[in-house]
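Enquirer: Build me a structure from this.
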Amino acid sequence: MKKSIKVFAPATVANVVCGYDVLGFAVNQPGDEVIMSLTDGKGITISKITGDDGKLPLNPTKNTVSASVQHYLNHIGKPDLGVEIELHKKMPIGSGLGSSSASTVAGLFAINTLMGNLLTNKELVPFAMKGEELACGYGHADNVAPALMGGFVLIRSYQPLDIISLPFPEEMHAAIVYPEVDVPTKDARQMIRSKVLLKDAVTQWGNVAGLVSGLFMKDYDLIGRSMTDILVEPTRSILIPDFYKLRTIAMKAGAVGFGISGSGPSVFALTKDADTANKITEKLKQHLKNISINSLSFVSEVNKRGPIILD
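Expert: Take a look at the predicted model:
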């Protein structure tokens, strides 16, 4: 049995505008890395975390990676297995790009590989959801499912968990810009209304169905006109500087659709090609610079692989 492994897991765009907690897709960059080793000791230890500016806990009961791995080990009947974890954050925390998800998924993929792949990546999703529960108080799957399975996913149901991989246009790209402002996921979730009007729910259902249909049909026009959110975006957009100006810039530059990635502050545009995505990120970054906000940008096709072994 292999004793050590290094794994990369990708960032994700969750919600995809209208699909709050039920839609998400993986991207090639950024992402996180985990180095995991089996030891002769008992229990999980976190020996090192880099790239987090000291924000993440080394306590294995409070870190999403180790907590999820512990749930997995309990499930396979090896609760006291000696495991040492190094976590290397290669993406910003609180970016709306599934930072906790990427770390958790890398850890679960690593331990499952070291154990001889006892479960499929899809079967690892419930364990990854435990990490999300620890991170933001609610075990949603719209980040961890695409990070584990790759591609574009729909969570049709949470009880019982029912996850569907969706087709999508092969040439589709995401233009992602992260304005460097602080939007904690837990706070962003608490801002959302707990009750909605039936007429608003009907509009949202129609948009989710339209987006899924557009992906199946590879119909960019249908995808674009379905990327409208009347339930969550009006509240969360308040936390993102010049959100509606950024949308106007992206759409004028050729975006198919535009919205908030996860809980924000990252925003994303779907495009028909990489050139348009690159053009959009440059224009958005320039606008943010003009209002004295630093930003990071990423351009990626939809990641079909999910987590990968680096060595």
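Enquirer: Going by C-alpha atoms from here, please, whenever you check contacts or count neighbours.
Expert: Will do.
Enquirer: biggest strand in the chain by residues?
Expert: In the chain, taking DSSP state E as the definition, the longest strand is strand 23-38.
Enquirer: the helices in the stretch 51-200 of the chain, which residues?
Expert: Under the criterion DSSP state H, counting those that start in this stretch, the stretch 51-200 of the chain contains helices at 64-75, 99-114, 125-136, 144-149, 185-190, 198-217.
Enquirer: and among the ones you listed, the most buried is which?
Expert: Comparing those on average neighbours per residue, with mean count of other C-alpha atoms under 10 Å, the densest one is helix 144-149 at a mean of 33.
Enquirer: What is that helix packed up against?
Expert: The elements that helix 144-149 packs onto, with contact taken as 3 or more C-alpha pairs under 8 Å, 6 or more residues apart in numbering; DSSP states H and E, are strand 4-14, strand 23-38, helix 99-114, helix 125-136, strand 152-158.
Enquirer: okay, these in a markdown table with distance to Gln190 next?
Expert: Listed next are the helices and strands packed on helix 144-149 as a markdown table, based on distance: least, C-alpha to C-alpha, whole Å:
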| stretch | distance to Gln190 |
| --- | --- |
| strand 4-14 | 17 |
| strand 23-38 | 20 |
| helix 99-114 | 18 |
| helix 125-136 | 10 |
| strand 152-158 | 20 |
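Enquirer: Thr281: which of these is closest?
Expert: For Thr281, the closest of those is strand 23-38, at 14.2 Å, according to C-alpha to C-alpha.
Enquirer: Show me what stretch 217-235 is in contact with.
Expert: 16-18, 20, 168-169, 191-193, 196, 200-201, 203-204, 206-208, 210-215, 256-260, 272 (C-alpha atoms under 8 Å, 6 or more residues apart in numbering).
Enquirer: Another for comparison:
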Amino acid sequence: MKEKDCVRVFAPATSANFICGYDILGLALEDPGDEITLRKVDSPGIKITKITGDLGLLPLDPEKNTVSASIKMVLDHLRIKNIGLEIELFKKMPIGSGLGSSAASTIAGLFAINQLLGAPLTKQELLPFALKGEELACGHGHADNVAPSLLGGITLIHSYSPLHVINLPVPKKLCCSIIFPHVEVPTRAARKILKTQTELKNAVSQWGNIAGLVTGLFTEDYNLISSSLKDYIIEPTRSFLIPEFEEMRNIAIKSGALGFGISGSGPSVVAFTQGIEKAKEITKMLKQHLGKKSIESNGYSSAINTQGAVEL
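Expert: So this is what the prediction gives:
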């Protein structure tokens, strides 16, 4: 693949944990996501010339921005110096939503510079840089967001040392409804409240659900997927941070959702469905419910994105 002078890429939002798979499972969404335009210029150095959709929250300083920091890591690894780059970042997803906003920006930057340089690295080879970028953004280098955003589909983090990420099968009709209530649940704060110990019976139930979910994905057994989408460990601690959580769960399940839970560290919630029309129906109902409670929200209905980061 030849080097290019300009590329535009898309990196999808993600929903980490898949309800029962805390820190080891994640999936990519078709909507929303981030876009980046990266172009070569004559003047050496990395510049961020434009950021849109961030409400002024993200720094234009390339030393402090996840996108430029990720690009610099790849350039250093490839020993490329004195190159001139200009970045335009188009945030098309909410920040601090539990949808992997920082991961999407990181992946967009990594994938863009790799494409610009003629794709010297595979997506798998970009993953370690993605972990470092996520660590810069959130303080933790977890792969459950960056892996699906980069690789697409549903990913399982088998190990970190060595890093081993597995793409799991995606059932054809599996879709999801995502609701982002406009309340703040910072990722670091959401991690701090988690218990460091759990009862053995809860751990056993959780392990069974993870195994059942993975089996359901391989066999495209929606009943097994549904019965496995329960979280006995993380959700009981975090759900109280999200307004109307139990009420939204009851609405989603009664309306035919396969399962309902927290997306990432929240405050977004996710309902998994069999088919996009059911996802749209549940998204509408949940938004209407929050509206009656005077809570603003964003709603998304999406199939599972099996491509991950792509050049537009």
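Enquirer: between the helices of the stretch 51-200 of the first structure, which gets nearest to Lys304 of the first structure?
Expert: Across the helices of the stretch 51-200 of the first structure, Lys304 of the first structure has its closest neighbour in helix 144-149 (7.7 Å, C-alpha to C-alpha).
Enquirer: if we can go back for a sec, onto which residues of the second structure does the longest strand of the first structure map?
Expert: Taken onto the second structure by TM-score structural alignment, strand 23-38 of the first structure occupies residues 25-40 there.
Enquirer: same check, this time on stretch 71-78 of the first structure
Expert: Mapped onto the second structure using TM-score structural alignment, stretch 71-78 of the first structure spans residues 73-80.
Enquirer: Now do the matching stretch: distance to the chain's middle.
Expert: Relative to the chain's own centre, stretch 73-80 of the second structure is displaced by 25 Å; criterion: C-alpha atoms, centre = their mean, to the nearest Å.
Enquirer: And for stretch 260-269 of the second structure?
Expert: Relative to its chain's centre, stretch 260-269 of the second structure lies at 11 Å (C-alpha atoms, centre = their mean).
Enquirer: got a list of contacts for that stretch?
Expert: 15-19, 97-100, 178-181, 183-187, 190-191, 229-231, 235, 238-239, 241-242, 249, 252-253, 270-272.
Enquirer: Repeat that for stretch 274-287 of the second structure.
Expert: 173-179, 222, 248, 251-252, 255-258, 271-273, 297-303.
Enquirer: For Pro124 of the second structure, what is the corresponding residue in the first structure?
Expert: For residue 124 of the second structure the amino acid is Gln, not Pro. Mapped onto the first structure by TM-score structural alignment, Gln124 of the second structure lines up with Lys122.
Enquirer: oh, I was asking about Phe180 of the second structure
Expert: Mapped onto the first structure by TM-score structural alignment, Phe180 of the second structure lines up with Tyr178.
Enquirer: Where does stretch 236-253 of the second structure end up in the first structure?
Expert: With TM-score structural alignment applied, stretch 236-253 of the second structure matches the range 234-251 in the first structure.
Enquirer: The matching stretch spans what distance, first to last residue?
Expert: 18 Å (C-alpha to C-alpha, to the nearest Å).
Enquirer: what do you get for stretch 147-159 of the first structure?
Expert: Start-to-end span of stretch 147-159 of the first structure (C-alpha to C-alpha) is 20 Å.
Enquirer: what's that stretch aligned against in the second structure?
Expert: Using TM-score structural alignment, stretch 147-159 of the first structure lines up with residues 149-161 of the second structure.
Enquirer: If we go by neighbour counts, what in the matching stretch is buried?
Expert: Ser149, Leu150, Leu151, Gly152, Gly153, Ile154, Thr155, Leu156, Ile157 (16 or more other C-alpha atoms under 10 Å).
Enquirer: How much space separates the second one from Gln206 of the second structure?
Expert: Taken as C-alpha to C-alpha, the spacing of Leu150 of the second structure relative to Gln206 of the second structure amounts to 27 Å.
Enquirer: Same check on the fifth one?
Expert: Gly153 of the second structure sits 22 Å away from Gln206 of the second structure, taking C-alpha to C-alpha as the criterion.
Enquirer: before we move on, what about the first one?
Expert: Between Ser149 of the second structure and Gln206 of the second structure the distance is 25 Å, computed by C-alpha to C-alpha.
Enquirer: With the second structure overlaid, how far apart is the following helix or strand past the longest strand of the first structure on average?
Expert: Remark: after strand 23-38 of the first structure, the chain's next helix or strand is strand 44-50, criterion DSSP states H and E. After superposition onto the second structure, the mean distance of strand 44-50 of the first structure to its aligned counterpart is 1.4 Å, using mean C-alpha distance after the TM-score superposition for the first structure.
Enquirer: helices and strands around strand 44-50 of the first structure, which ones?
Expert: Using 3+ C-alpha pairs under 8 Å, 6+ apart: strand 44-50 of the first structure touches helix 64-75, strand 83-89.
Enquirer: got the angle for it vs strand 83-89?
Expert: Per axes from the mean of the first three to the mean of the last three C-alpha atoms, to 10 degrees, the angle that strand 44-50 of the first structure makes with strand 83-89 is 20 degrees.
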